[in-house]
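1. Take this sequence and fold it.
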Amino acid sequence: MLLLAKNVRGSEQVLGDLHALVSANASGAQRIVEFMDEYGMEDLEALTFVVQERAEKAMRDAVQELPDGIYKNEIWASGLGPPEPFPIKITIHGDEIEVDYEGTPPERETGASNSTLSFTVAYTCYTLKCMLTPDVPSNAGCYRMFTVKAPEGSRLNTSKPRAVYLRTHTTWYCPANILYAMANAAPDLVQAFTGFPSSQLIYGRDPNGQVYDDHLFQGGGQGASSRQDGKSGLLFPTTAADTSVELAEARAPILVLIRQYVPDSGVAGRYRGG
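-> Presented below is the predicted three-dimensional model:
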């Protein structure tokens, strides 16, 4: 722990999180052992096989309900330069889905807004999972019918040693692209997209010389669906929520004067956005 403390900013916050993770892991391991003892199990291999098989069947059944076809969309994303097009092509065939990001802009040498293919795949598959089988516990079986492609050397499949720290600034558009394209195949299953987040990075030293370092997060609000209003202050595809006023003021020398919803920002409709 001492080595970690010497290599992070705000070690009093980081070490507390690490202790919590270690404790949670130990508690979880103990409960798994108790579960296996109760049912006389030597390992979890057979159980995990069944769980994944059932999850795969549920997802394939859901995909099978969608109309076969090719569904396209294009989003213009702004970032460090002028707006650029991010096209998407989704092919549904039987119980499988292929998502192709051919035409994605090339990777950047500066700005760190590139994404690895693994991160792009994660954002893509998670969006489809939430849309098609939201009530099925997530595991490997949920994703075996998905194929994700992005051109090598592009913003969504960058090559080493390109920087990727701000990859979410690019991959954030992937779920929106998927939802807009899939609206043509399954309009009742998609939601309007999330209002993009904003954040502030605060760093400095207080009068006592103590370093403070915090990341304040504000969500734009979740989009409405065909079944319900969007949630205010929440985001998709992350589960991040707004930083609380109390936490922000405790961690950094700031004073929040007002925090409120913007009237009518959810827009009128059968269901409003968050």
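2. Please make it C-alpha for all contacts and neighbour counts, starting now.
-> Noted.
3. I'd like the distance from stretch 145-153 to the chain centre, please.
-> 17 Å (CA atoms, centre = their mean, to the nearest Å).
4. Give me the contact list for that stretch.
-> Contacts to stretch 145-153, defined as CA atoms under 8 Å, 6 or more residues apart in numbering, come from residues 56, 60, 95-104, 106-107, 117, 121, 124-125, 156-159.
5. Helices - which of these land there?
-> Taking DSSP state H as the definition of helices, these contribute 56, 60, 117, 121, 124-125.
6. want to throw those residues into CSV with distance to residue 6?
-> Output for the ones in helices among the contacts of stretch 145-153, formatted as CSV (distance: CA to CA, whole Å):
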residue, distance to residue 6
56, 45
60, 48
117, 32
121, 34
124, 37
125, 37
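7. another one to check against the first:
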Amino acid sequence: MNKMTKVSTAVDPITLQVIRGSLETIAEEMGHVLYRMSFSSIIRESQDLGAGLFDVDFNTLCESESTPMHIGSIPGYLRGIAETLEDGEWYEGDVVVHNHPYHGASHTPDLAIVVPVFFRGRLVGFAGNTAHHVDIGAATPGLIIDVPDVYAEGMLFAGTKLYRKGEPNNAMWNYIRRNSRAAGQLVADIEAQIASARLGARRFAELLDKYGEETVFAAANQLMDYAERMIRQRIGEIPDGDYVAEGWLDDDGRNRDRRLKVKVTVRVRGDEVEVDLTGSADQTPTAYNVPFEGSTKVAAYAGFRKLLLDAATSEVRVPSNEGSFRPIKVTAPLGSIFNPRPPASAEARFTQCNRMIDLIIRALAPVMPEQVIAGSSASISFAAYSGVRPSGDYWVFLEVNEGAYGGRPRSDGPDSIDNLMANTRNNPLEDLAMHIPMICDRYELRDDAPPGAGEFRGGIGVVKAQRVLTPAFITHESERHTEAPWGIFGGQDGAVGRCTITNPNRPGETREMHSKFSGLAVGPDDVMTYYSPNGGGYGDPLNRPAAKVLEDVLDGYCSVARAREVYGVVVDPEAETVDLAATEKLRLAMQKHD
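-> Predicted structure coming up:
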């Protein structure tokens, strides 16, 4: 491989910003083309994808504003491709597909498409993207949890060329078509990824032609160094020390009586930080493990970008590139849930990553009270609905349901929204009814349990009830049915999640489901209802302004009794007012009692 040596020439500030804007625009255009051209709703609507440009050393030069788990993982894919590349060499016109979790991939349904970027006959970088696919021929349609090994996850690609020197590998395309329950969508979505990557490669070459290879890569190196300086500066503001937090996952999808420990130790030393997951559970016999290179490390990187370089709270917007990863070390013992030994399955890996970030935040709370938030739902509800049409063809639908953030230092936790590692959009209900035999019976803010009380309350989760109209199968991956999102600085814990199966033709029958289950056979009019966890509260509830408590009562987020018992606020719901004198007296009494 002909590598570009690092250029030390300084680029003037104006040119630097122009090139930065060009790189970021290319990444955004790649992401836009991908989701606009895709056919499956998980990409087209939920935008479960990522795209970017990379140099020959696999450094991220720019990334789309998509799902963090996708973007941060692509360097791992590139390193895995380097180990496994068909022919052992890149040629102009090559297109590679890759998803092997023991060669850098985030997990098997996230197929990466990578196109080499040649400039004046030399390999100078890569354009790549990843996207979550509806079905790659795994043991159960769409998603898997309770399977014995990685080979049950479906088609495994490692450095596989779909095009070689511009010519299609027809045997491989036929293999893909014949090994997926949703072959039409799979092939069309891969073609959208190819179009996106080829566009990125073309735009990258145009940028090099316009400003010159030396100038573009000098600018890219300066931007990476700048991102590194900024995150080192932020890390340096944290007092040195070891900060520890622990939590528990519900189960591994098979052994229901065995909770799984997640232990996070954050070691801060000067301007560097280590996330050590030693003490977390051993790897599981199911797919509930996390690929180390493609997911565990990526989650840690994303967690610190959120804490230290948040665009809404930072004075300057720091570019999203490789520089922000450099000061962060991630450690997980081989054979643990966060670093499994092959051939362990590792497809159902998302909720563990979200809990890791949640615990990083909890560990650092004592020394970063103005930057952290209370416990979020820190899960993901990923459901796969499927069935067989009269024609014999499968229909498969993947859905990501929202959660809720914890209360924040200056505001309540946002309601019904993906959080922490997740950044997917919801799927329009009209799209659901148009394409598959399902109807959404209910989709609203959760009203069966309150959010965590606090000066700033936790966010409220979603409740969604999906009814199948024909015999079907459901696989569901979620978490936090046993451990509620944590409150902080006097705030109360939120509420755990819940999942049920009911049928309107059998009123009174409710089947309580575990947070994760595989290949459940359901019948016509069976309804899966998911209640996502509510976020924890931030700060003492007695410090919440009475007017805000009144608003929550009037909005139905808080009962009159809870307003009195937890917040010390006496509300007259008929008059829609607060009895200020009675409230002051009650709060004084509650403070003395505490």
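8. one step back: using PyMOL, make a named selection holding only the buried ones among the contacts of stretch 145-153 of the first structure.
-> Here is the PyMOL selection string for the buried members of the contacts of stretch 145-153 of the first structure, based on 16 or more other CA atoms under 10 Å:
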select buried, resi 56+60+95+96+97+99+100+101+102+104+107+117+121+124+125+156+157+158+159
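9. In strands only, show me the contacts of stretch 145-153 of the first structure.
-> With DSSP state E as the criterion, strands contain 96-100 from among these.
10. okay if I get those as CSV plus distance to residue 24 of the first structure?
-> Output for these, formatted as CSV (distance: CA to CA, whole Å):
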residue, distance to residue 24 of the first structure
96, 37
97, 36
98, 37
99, 36
100, 39
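11. now the helices for the stretch 1-150 of the first structure?
-> Secondary structure of the stretch 1-150 of the first structure (DSSP state H, counting those that start in this stretch): helices at 2-5, 11-38, 45-64, 117-132.
12. For residue 77 of the first structure, find the nearest of the ones you listed.
-> Residue 77 of the first structure lies closest to helix 117-132 among those, at 15.6 Å (CA to CA).
13. list the buried ones in that closest one?
-> In helix 117-132 of the first structure, counting by 16+ other CA under 10 Å, buried: 117, 120-121, 123-129, 131-132.
14. and if you look at stretch 406-424 of the second structure?
-> Buried residues in stretch 406-424 of the second structure (16+ other CA under 10 Å): 406-409, 412-424.
15. quick one: terminal-to-terminal distance for stretch 89-108 of the first structure?
-> With CA to CA, to the nearest Å as the measure, the ends of stretch 89-108 of the first structure fall 23 Å from one another.
16. Tell me how far it lies from the chain's centre.
-> For stretch 89-108 of the first structure, the distance to the chain centre is 18 Å (CA atoms, centre = their mean).
17. got it, and stretch 116-126 of the first structure?
-> On CA atoms, centre = their mean, the centre of stretch 116-126 of the first structure falls 9 Å from the chain's centre.
18. what comes into contact with that stretch?
-> With CA under 8 Å, 6+ apart, stretch 116-126 of the first structure has contacts from 99, 143, 146, 148, 150, 156-159, 164, 171, 174-175, 178, 237.
19. What residues in the second structure pair up with stretch 234-245 of the first structure?
-> Aligned using TM-score structural alignment, stretch 234-245 of the first structure spans residues 418-429 in the second structure.
20. Just flag the most distant two among the ones in helices among the contacts of stretch 145-153 of the first structure.
-> 60 and 117 (23.5 Å).
21. List the residues that contact residue 15 of the first structure.
-> Applying CA under 8 Å, 6+ apart, the residues contacting residue 15 of the first structure are 1, 4-5.
22. These into CSV, with extra columns for neighbour count and distance to residue 113 of the first structure?
-> Output for these, formatted as CSV (neighbours: other CA atoms under 10 Å; distance: CA to CA, whole Å):
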residue, neighbour count, distance to residue 113 of the first structure
1, 9, 32
4, 12, 27
5, 14, 28
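23. can you redo the residues you listed as CSV with distance to residue 73 of the first structure?
-> Formatted as CSV, those follow (distance: CA to CA, whole Å):
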residue, distance to residue 73 of the first structure
1, 48
4, 45
5, 46
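24. Tell me the one of these nearest residue 23 of the first structure?
-> For the contacts of residue 15 of the first structure, the nearest to residue 23 of the first structure is residue 1 (14.1 Å; CA to CA).
25. Kindly provide the distance from the residue lying closest to that closest one once chain neighbours are set aside to residue 57 of the first structure.
-> In space, and not counting its chain neighbours, residue 1 of the first structure is closest to residue 15: 7.4 Å by CA to CA, 6 or more residues apart in numbering. In this view, residue 15 of the first structure and residue 57 of the first structure are 42 Å apart by CA to CA.
26. Quick check: the aligned partner of residue 356 of the second structure in the first structure vs residue 183 of the first structure, distance?
-> When the first structure is aligned by TM-score structural alignment, residue 356 of the second structure is paired with residue 174. Distance, residue 174 of the first structure to residue 183 of the first structure, using CA to CA: 14 Å.
27. Aligned counterpart of the residue nearest to residue 1 of the first structure in the second structure, please.
-> That one, residue 15 of the first structure, aligns with residue 187 by TM-score structural alignment.
28. What lines up with residue 343 of the second structure in the first structure?
-> With TM-score structural alignment as the criterion, residue 343 of the second structure matches residue 161.
29. same deal with residue 225 of the second structure?
-> In the first structure, residue 225 of the second structure lands on residue 53 (TM-score structural alignment).
30. which ones are touching its match?
-> residue 141.
31. go with 10 Å
-> Residues near residue 53 of the first structure by CA atoms under 10 Å, 6 or more residues apart in numbering: 47, 139-142.
32. Now which of those residues would you call buried?
-> 141-142.
33. Report the two of the contacts of residue 53 of the first structure separated the most.
-> 47 and 142 (15.8 Å).
34. Nearest the geometric middle of the second structure, what residue?
-> With distances taken as CA atoms, centre = their mean, the second structure has residue 422 as the residue nearest its mean C-alpha position (2.9 Å).
35. Helix, strand, or coil at that one?
-> Three-state call for residue 422 of the second structure (DSSP: H, G, I helix; E, B strand; the rest coil): coil.
36. Do I have it right that it meets residue 357?
-> No. Between residue 422 of the second structure and residue 357 there is no contact under CA atoms under 10 Å: 11.2 Å.
37. what's the neighbour count on residue 77 of the second structure?
-> 33 (other CA atoms under 10 Å).
38. Revised request: answer the last question for residue 365 of the second structure.
-> 19.
39. That one reaches residue 408, doesn't it?
-> No. Counting by CA under 10 Å, residue 365 of the second structure does not reach residue 408; the two are 11.6 Å apart.
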